[in-house]
Every structure is written in C-alpha cells, then in structure tokens.
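A.B. asks: Could you look at this predicted model? Sequence included:
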Amino acid sequence: MKETYYNINDLEKLTGIKAHTIRIWEKRYGLLEPSRTDTNIRYYSANDLKKLLNISVLNKNGIKISRIAEFSDQEIGEKVIEFTSRTSDVEDQVQALTMAMFHMNLQKFEKLLTVSYINRGFENTYLEIITPFLSKLGLLWQTGTITPAQEHFATNIIRRKIIVAIDGLLASYNDKSKRFILFLPEGEQHEISLLFAYYLLKKYNQHVTYLGTSIPFYSLDEFNFFHQSDYLVTSLTNAISVPRMKEYIHILSEQFKDQTIIFIGQQIENYQYPLPSNILKMNSIRDFQKLFSS
C-alpha cells in the first residue's frame, strides 16, 4: 500500500492542534521528526499523525509536553489506553476509538463502546460518541489516512451494535403509528445513519420496513405499490453532484406524491436549494430524533 504523507496544515486539521504549536513541540522537545522534500518542505507520515493524536490526549489530561517528551512511543500508547479506559470525556472517547481503529484492536474498540453504553445508554452513545467518530472517520478516509480494512473494521462493529439494539426493542404499535420504508439509493452502501433511524422509529413505535442498501428505483416503486407507506426515509453519504441530487429529489418527489420523503446524511445536510413540499431535509440525526420524540 502506498504510504500517505501530510503537511503541517493537514496535521492541524486532523488533530485540532495548531500548526504553530506543532512546530514549537518539534523544535523544543523533538516530539516529531518530519522528513523533508528536495525543496526543504516538511512532510509527515501516518505514524507521526498517530503519535500526535496520542500526545493530544495525554496533554489534554494534564500531562505536560516536557514530560510526554520523555516517554517512549510504547509508553505514550500505554498511558493513552490508561486514560481513555476511565474517562467519560467525549473528545477523548472519540480519540480512543480512532486509535483502536488504526490498530484494528477489536477488544479495545468494543470495550470503549460497551463502557459508553453503560454510562450513557445506547442512544446517547450514538449521538455523542459515534456521530463525531464517524465524522472524523470520513475526514481520515478523504485524506487517505486509513485503509479500506480499517474503515470497514470500525463501521461493521458499529453496524452490528445498532442491529443488536434494534432487535432488543419491543415496539408497541397504536393508532398513531405510521408506516415507514427505509432504503438507500442505488450505489449507496453507507447504512449506519439509516440503521440508527430504524432504531429511533422502532423505539417510537412506528411500523418500519428496512429495505437496506443500493435499492434500484424500480424496486422501491414496486415495493411501495404493494406496501403503501406514509413516509420514505433515505440517506445520502456518497459524493454526488448538485444536478444529480436535484434530479433524484425531483424523481422521488414526483413518483411518491402521497408520501413524505425524509432525507438524512452528509450530502443532504450541505444541500442549499429549495425542496418540493413533500421532501423533508434533516440537518442532523438529532433533528430526525426530535421529529418523532415529541
């Protein structure tokens, strides 16, 4: 696999540590030793990024940089595990999940989620821990920092946890319960947000049919013909051009005029154009939660 390299601004973006601070730590404490191009420009490796993420956790928990500089890389890693095993701080938990994903440490990743479930409950763990972790995961993926194996390692564990939580719910349907069809458009495979939407709807006693990923339009239309719903819910995560998104929204709106269509996901959150009257745009999964919890 081709190794990924970063400039100092990339490190700032990925770790939240100012470039100026990183330079000071380099010069004063030798915490990082960047390589240089033929034209004398600094660049950093994936290992430098991982080390800096660990350093930020220790520093945030009160260990001075001068002290951290005395630790070996192994000691830094051990102390991060020690801190993140007992902290309830959101940022530290997200950082710990990130490091467990980097190392594909199944036991550590699952333990972090389990401890959070005990302290926060499943729903708040998703909203407060998993949601920011997935945002960070997306950034790491875009910058080429993580491999497909690492990304799939993390998302499949989370996916499995959500499915278990869904199965553990016992819905009590009543005359206010509505019918929902949940699906992802053809070519869309990122289902974590949609699975959590399924969890919320079942929790709030709604009838849910989950069709899953990459559903062709004709198949959705056929299913809806035989199983008429009140709502369609879908999620857009993959990059999509504005013209294509407009077209897809228009087709859904016209074909399913009698239903309300709810969009969630990163792409619709960034969509800034007028929407048809039967289309609802959720700016976050919390908005979706509030829609049915009231």
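C.D. replies: Great, that's in hand.

A.B. asks: C-alpha only now, for contacts and for neighbours.
C.D. replies: Noted.

A.B. asks: and the longest strand for this structure?
C.D. replies: Counting residues, the longest strand in the chain under DSSP state E turns out to be strand 207-215.

A.B. asks: Got another one to weigh against that:
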Amino acid sequence: MPYTVKQVSALTGIAPDRLRAWERRYGVVRPTRTDGGYRLYDDEDIARLRLMMRLVDGGTPASLAAQEVNGATSAPTGEFRPPEPLGAGTGPGLDALVRVAVSLDRAEAELLLDQAFAAGSFESVVEHWLLPALAQVGSAWQDGIVDVAGEHFVSAAVRRRLGRAFDASGTALGGPVVLAGLPPGSLHELGSLSFATVLRRLGADVRWLGVDLPVDSWAHAADRLRPAGAVVSVPLARDAPAAAAVFRRLTQDFPGLRVYVGGQGAPGVPPLVEDLAGPTLAPLPPSLVAAARTVAAELRGV
C-alpha cells in the first residue's frame, strides 16, 4: 500500500522535513514518485523509518542509526528484517555485556546497546535483557572473569544510555509528581533509573534524585515539591535499613504522601518500620514494569 508524506508522518511521528532529510542525507528510504513528483512510501519504508526513530530517540546519532537501519536490509532481496530479539536465535544473549566488559571496546558497547534498544520496547528490553545481562556482568566480576574496570565501563555505558532514554521520555507536565532515587549509602542506580524512565513513560512527572541521597535531602525535596508519591529503590539487602530511615522520615513528616519501596532488597524494609502507625508497607512487585504500573495506577487519582 502506498503512503504519502503526510500519511507516513502521521504513522511514524516523524516530521515531513525530517523524513526528507533522512532520505537525502542517509538514504534510509527511497520512495517512488508519482507523475507529479510526489513521494510515495511502502510498508518496508514505514518499518525502516520506525526503526530509525527508535534508535534516534534512544540517543543514537542519526548517522549511526542510519547505518544500523541500512544493515537490517538484506542485499539479495531488499527485504526489511527487523533486529532479532536479544537472547533469541543467533542474536546477542545475556553474556553479550560480559564480552564488552572484557574487551573494554567503546564502539562495541554502543553498537550492542543500539541493537538492544532497537529490538523491542524500552520496557521489554530493560526487563528481559538489560537488567539480567547486568546481573551476568556482576556474576562474572565475582568469578574473576571481569575486572572492576570492565564492570565500571559497562555500567557507565548503560548509565549514559538510560540517561538519554529518561530525557527522551518527556517531562509529563501535569502528571503526578513522583520522587525516585536511592537511600543514603546506596550506589547501584541502573535499576532505579530504569524504573524512573518507565514510570515517566506512563505519564508521571518523575524527579529522579540519584544515588546516596541523605534522609534530610529526601525530606527537603518532598517539602519543596509536595509530590504525590516517592519511590525509594532498595537494590541490595544491605540497603534496607537506610531505606527504612527514608520511609520513616517521609511518612512522619508528610502525612498522606504515598511512599513505596522496590528492588531486590525491598522485602527487608517492612520489618524495620512495622511499629509505625498507618497501612502496612508492601514492597512493589519484583517486576520493574509491574512496579511502575502499580505506582502509576495508584497515583492517577491523586
């Protein structure tokens, strides 16, 4: 089915001027022309443009994104082949980040993350590939396969990519304001930042406060912003006491504020605050996406 520039723009969200620029500069699509000179696109063009848009929105420079899109077209037939989902078939699996941590190859790291985030939605890639792959890197470090430098190298590359995704998810102005971050002493930020991005994509005005945030600073932010909710990430069991201190301060100083805890160490928090009056604290679901949906659903009526 042929599509006009206006129809393609509506289907992909890409402005007409940008469509023409990508065609002219990078050859991402090669539309046919009517007798009157008007561009006509087909379904393959739509698929290529959607992939290009996902890559660019994820922070990939347009020139590199175009190389990835053009590489997804087979030479013999010209048939478009979207990237294979990570972990399936011959695509990169959960150990792909381990190989990057060993090689310390910046280009390899960026290409791997480009391919990953082009393979599916942000939510699916983070939950089913990125976080499990980061766990593999941690295990490889414990086993002596990966050096500390390699673990830090991978974490920095992922942190840059998640930061761009968080910025690209929009400001959600008018949505419920939600504080998100880690308690004092907690430094493992990638799960928290992933969660904050998913929650922002669900329409919450998320203010991500980062790592190692003192209890007083949590209280200061809550006093300044008067949020509808606050989510304290508890990535490790040893972070539970610090998270409990944040929970105590916020619930006592700001009655009515919904305070959530989530992460692998979250189940250790409720026993530390069971003496507090009010509803029993229940950690968020272990699934990052389910946790974000829970918070978003509960805050819609706030």
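C.D. replies: Done, it's in. Source: prediction; values computed, not measured.

A.B. asks: Got a TM-score for the pair?
C.D. replies: The TM-score (TM-score structural alignment, normalised by the length of structure 1) is 0.61; 207 aligned residues with a CA RMSD of 2.9 Å.

A.B. asks: thinking again about what came up before, so the longest strand of structure 1 aligns onto which residues of structure 2?
C.D. replies: Using TM-score structural alignment, the residues of structure 2 aligned to strand 207-215 of structure 1 are 205-213.

A.B. asks: buried ones in that stretch?
C.D. replies: When burial is assessed from 16 or more other CA atoms under 10 Å, stretch 205-213 of structure 2 yields the following buried residues: 205-213.

A.B. asks: Need the max-distance pair from these.
C.D. replies: Taking CA to CA as the measure, those reach their widest spread between Asp205 and Asp212, a distance of 21.3 Å.

A.B. asks: And the closest residue to Ile81 of structure 1 other than its chain neighbours, which helix or strand is it part of?
C.D. replies: Taking CA to CA, 6 or more residues apart in numbering, and ignoring the residues beside it in sequence, Ile81 of structure 1 has Ala96 as its nearest neighbour in space, at 7.5 Å. Following DSSP states H and E, one finds Ala96 of structure 1 within helix 90-102.

A.B. asks: What helices and strands are in contact with that helix?
C.D. replies: In terms of contacts (3 or more CA pairs under 8 Å, 6 or more residues apart in numbering; DSSP states H and E), helix 90-102 of structure 1 is packed against helix 46-60, helix 73-86, helix 106-120, helix 131-142, helix 148-167.

A.B. asks: Please dump these into a markdown table; it should also carry mean neighbour count and distance to Val233 of structure 1 for every row.
C.D. replies: As requested, these are arranged in a markdown table below (neighbours: other CA atoms under 10 Å; distance: least, CA to CA, whole Å):
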| stretch | mean neighbour count | distance to Val233 of structure 1 |
| --- | --- | --- |
| helix 46-60 | 19 | 36 |
| helix 73-86 | 15 | 36 |
| helix 106-120 | 16 | 26 |
| helix 131-142 | 16 | 19 |
| helix 148-167 | 15 | 17 |
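
A.B. asks: Now render those helices as TSV, adding distance to His250 of structure 1.
C.D. replies: Formatted as TSV, the entries for those read as follows, by distance: least, CA to CA, whole Å:
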stretch	distance to His250 of structure 1
helix 46-60	43
helix 73-86	47
helix 106-120	39
helix 131-142	28
helix 148-167	30
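
A.B. asks: so how far is Leu40 of structure 2 from Lys6 of structure 2?
C.D. replies: According to CA to CA, to the nearest Å, Lys6 of structure 2 stands 10 Å off from Leu40 of structure 2.

A.B. asks: Which one's more surrounded, the two?
C.D. replies: Applying other CA atoms under 10 Å to Lys6 of structure 2 and Leu40 shows that Leu40 carries more neighbours, namely 18 against 12.

A.B. asks: what helix or strand does that one sit in?
C.D. replies: Element membership for Leu40 of structure 2 (DSSP H and E) is strand 39-40.

A.B. asks: Where does that strand end up in structure 1?
C.D. replies: Strand 39-40 of structure 2 corresponds to no residues in structure 1, going by TM-score structural alignment.

A.B. asks: Give the buried residues for the helix or strand following that strand.
C.D. replies: For strand 39-40 of structure 2, the following helix or strand on the C-terminal side (DSSP H and E) is helix 43-57. Of the residues in helix 43-57 of structure 2, 45-57 count as buried by neighbour count, 16+ other CA under 10 Å.
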